[in-house]
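> sequence first, then the predicted structure, then my questions.
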Amino acid sequence: MSPDLDDTRPNLSRREWREQLAAARSPFGGPAAVDARSPEGSETPVTILTVCTGNICRSPMAEVLLRERLRDLGVRVHSAGTHALVGHGMTPQAQEIAVQRGAREADASAHAARYLVEPLLMESDLVITMTREHRSHVVQMVPQLMKRAFPVREFARLAATLTTDEARAAAHAAGGDVHARVRAALRAVTDQRGKSPADQSKDDVIDPYRRSGEVYEQSANELLPALDEVERILRAALEKQRN
């Protein structure tokens, strides 16, 4: 169990909590439900949750791309939707773009949409949303995630003002626990707020659902550079400290 999870668990018995968590992961958990080990033998993997509306376009694209990019670090990446089309796969356009941009075809084809529920949020070290509205939804559900939930393009905007060495130093100052290191790096990202002009109108990734191929490409072109920054900060936090 990730640090802080017991402290933030809703008013449920341990049995009810386990049952709710299991329901959130199954039957539509896909490859993200496979057990994984985080670096340095941590009991539970560092977990990233990506969130959009239907969980069939933007968030699964972010999920499968980040999973592949961070696979060598043992990071668990999964996704959910605020109004998910439960059980539906990724749209063909989103699946095609994800595979073209580096995701594993097996991961993309195995995706099945699921609702965003509290247990998924509670176990997440980082929540990446596709819009500011999605981020507000997350924080309303679990206020403790205020400093660990970001619209993906806002994350990228903030992280761009933080060097890799600064992120690494912040993370490793937190000690050997990988969850603590990630959260320290996220605090460093959050601390960048106010240090550069912010255009919040550019923090959202456009929703391509039921729209043209050109809009799907626009959505991907907004999303992928932001994922570069997510990967950079996570790597700075999790890779072994250099001598």
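Yes, it's here.
> please count neighbours and contacts with C-alpha atoms only from this point.
Will do.
> wait, Val142 sits on Leu121?
Yes - with contacts defined as C-alpha atoms under 8 Å, Val142 counts as touching Leu121 at a distance of 7.3 Å.
> report the secondary structure state of Ala80.
Using DSSP: H, G, I helix; E, B strand; the rest coil as the criterion, the local structure at Ala80 reads strand.
> another structure for you, compare them:
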Amino acid sequence: MKVLFVCTGNVCRSVMAEFLYNKMSGDRGLSENEARSAGIAAEGYFKTPGGVQRALEERDITSINHTSQLVGRELMGWADIIVPMAKGHFDYLTDEYPEFRKKTTLFAQWTQDGTGDIDDPFRQSDAVYQKCRDRIERGLEKILERHVSQNS
């Protein structure tokens, strides 16, 4: 399953989701899975904050070579599922790209409570990045469970 995670600047939430999804898929032997990420207001010069890198290093993800990229039709067409991290991202994507609405699902739908945005940890403490990472991991578990159950 090809998943596109979308946030604002493509430096925090969607990046963590991309790298965690790819690692979790690999750990489960799901080599056909691939995640990419993009932002609705991304610029190629945006850098991934140290808090993201440290949060991912705690999950043995140490090679974080990422360039922020803007979401667009080509990436959205590539994906089997598009997962915006917040309601504002969902609204933007479904307004700008209505042809992809059916495969766009808000990340919060995969979390335990099924509600709320994945809050942006940008420029906050490492503890906030870790909390964000943990919530993303829980949602990714649900996405992977669905994928495995659909293919068994």
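Received it, and whenever you're ready, just let me know what you need. In this text the structure is predicted, and so the values were computed from the model without any measurement.
> where does the TM-score land?
In this superposition the chains share a TM-score of 0.87, using TM-score structural alignment, normalised by the length of the second structure; 149 aligned residues with a C-alpha RMSD of 1.9 Å.
> looking at Val142 and Leu121 of the first structure, which has the bigger crowd around it?
Legend: neighbour count by other C-alpha atoms under 10 Å for Val142 of the first structure and Leu121, higher for Leu121 (24 against 18).
> map that one across to the second structure for me.
Superposed on the second structure with TM-score structural alignment, Leu121 of the first structure falls opposite Met76.
> next, the contact list for the aligned partner of Ile136 of the second structure in the first structure, please.
Taking TM-score structural alignment, Ile136 of the second structure has Leu223 as its aligned residue in the first structure. By C-alpha atoms under 8 Å, 6 or more residues apart in numbering, the contact set of Leu223 of the first structure is 62, 152-153, 205.
> quick check: the farthest pair among those?
Between all members of these, the longest pairwise span (C-alpha to C-alpha) is found for Ala62 and Arg153 and amounts to 11.9 Å.
> mind checking the SS state of the equivalent of Val3 of the second structure over in the first structure?
In the first structure, the residue equivalent to Val3 of the second structure is Ile48, according to TM-score structural alignment. Taking three-state DSSP as the rule, one finds Ile48 of the first structure in the strand state.
> which ones are touching Ile48 of the first structure?
For Ile48 of the first structure, the residues meeting the contact criterion (C-alpha under 8 Å, 6+ apart) are 75-78, 124-128.
> picking up where we left off before, surely the match of Leu121 of the first structure and Ile82 touch.
Yes - counting by C-alpha under 8 Å, a contact exists between Met76 of the second structure and Ile82, whose distance comes to 6.8 Å.
> quick revisit: can you flag which of the contacts of Leu223 of the first structure belong to helices?
62, 152-153 (DSSP state H).
> in a markdown table: those residues, plus distance to Ala108 of the first structure and neighbour count.
Shown next, in a markdown table, are these (distance: C-alpha to C-alpha, whole Å; neighbours: other C-alpha atoms under 10 Å):
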| residue | distance to Ala108 of the first structure | neighbour count |
| --- | --- | --- |
| Ala62 | 10 | 28 |
| Val152 | 20 | 29 |
| Arg153 | 22 | 27 |
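> on that earlier part again, of the contacts of Leu223 of the first structure, which stay in contact in the second structure?
With both residues aligned by TM-score structural alignment, their matches' C-alpha atoms under 8 Å as the criterion, the subset of these whose aligned partners also touch in the second structure is 62, 205.
> tell me the one of the contacts of Leu223 of the first structure nearest Ala184 of the first structure?
Among those, and counting by C-alpha to C-alpha, the member closest to Ala184 of the first structure is Val152, at 18.0 Å.
> corresponding residue for the closest one in the second structure?
Aligned partner of Val152 of the first structure by TM-score structural alignment: Phe107.
> contact partners for that match?
83-86, 117-118, 139.
> of all these, which two lie farthest apart?
The farthest-apart pair in the contacts of Phe107 of the second structure, when distances are taken by C-alpha to C-alpha, is Ala86 and Gly139, at 13.1 Å.
> now for Met76 and Ile82 of the second structure: what residues contact both?
Shared between the contact lists of Met76 of the second structure and Ile82 (criterion: C-alpha under 8 Å, 6+ apart) are residues Leu4.
> ok so, going back, now for Ala86 and Gly139 of the second structure: what residues contact both?
The contact sets of Ala86 of the second structure and Gly139 overlap at 107-108 (C-alpha under 8 Å, 6+ apart).
> contacting residues for the closest residue to Val71 of the second structure other than its chain neighbours?
Nearest-residue entry for Val71 of the second structure: Ala38, 5.0 Å, with adjacent residues in sequence omitted and distances by C-alpha to C-alpha, 6 or more residues apart in numbering. Contacts for Ala38 of the second structure (C-alpha under 8 Å, 6+ apart) come out as 4-7, 9-10, 14, 68-71.
> which one of the residues you listed has the most neighbours?
Using other C-alpha under 10 Å as the contact criterion, the top neighbour count among the contacts of Ala38 of the second structure goes to Val6, which has 31 neighbours.
> what about stretch 167-179 of the first structure, start to end distance?
Between the start and the finish of stretch 167-179 of the first structure there is a gap of 14 Å, counting by C-alpha to C-alpha, to the nearest Å.
> ok, which stretches of the second structure are helices?
Taking DSSP H to define them, one finds helices in the second structure at 13-27, 50-57, 73-78, 87-96, 126-150.
> any idea how far the longest one is from the chain center?
Put plainly, it is helix 126-150 of the second structure. For helix 126-150 of the second structure, the distance between its averaged C-alpha position and the chain's averaged C-alpha position is 9 Å (C-alpha atoms, centre = their mean, to the nearest Å).
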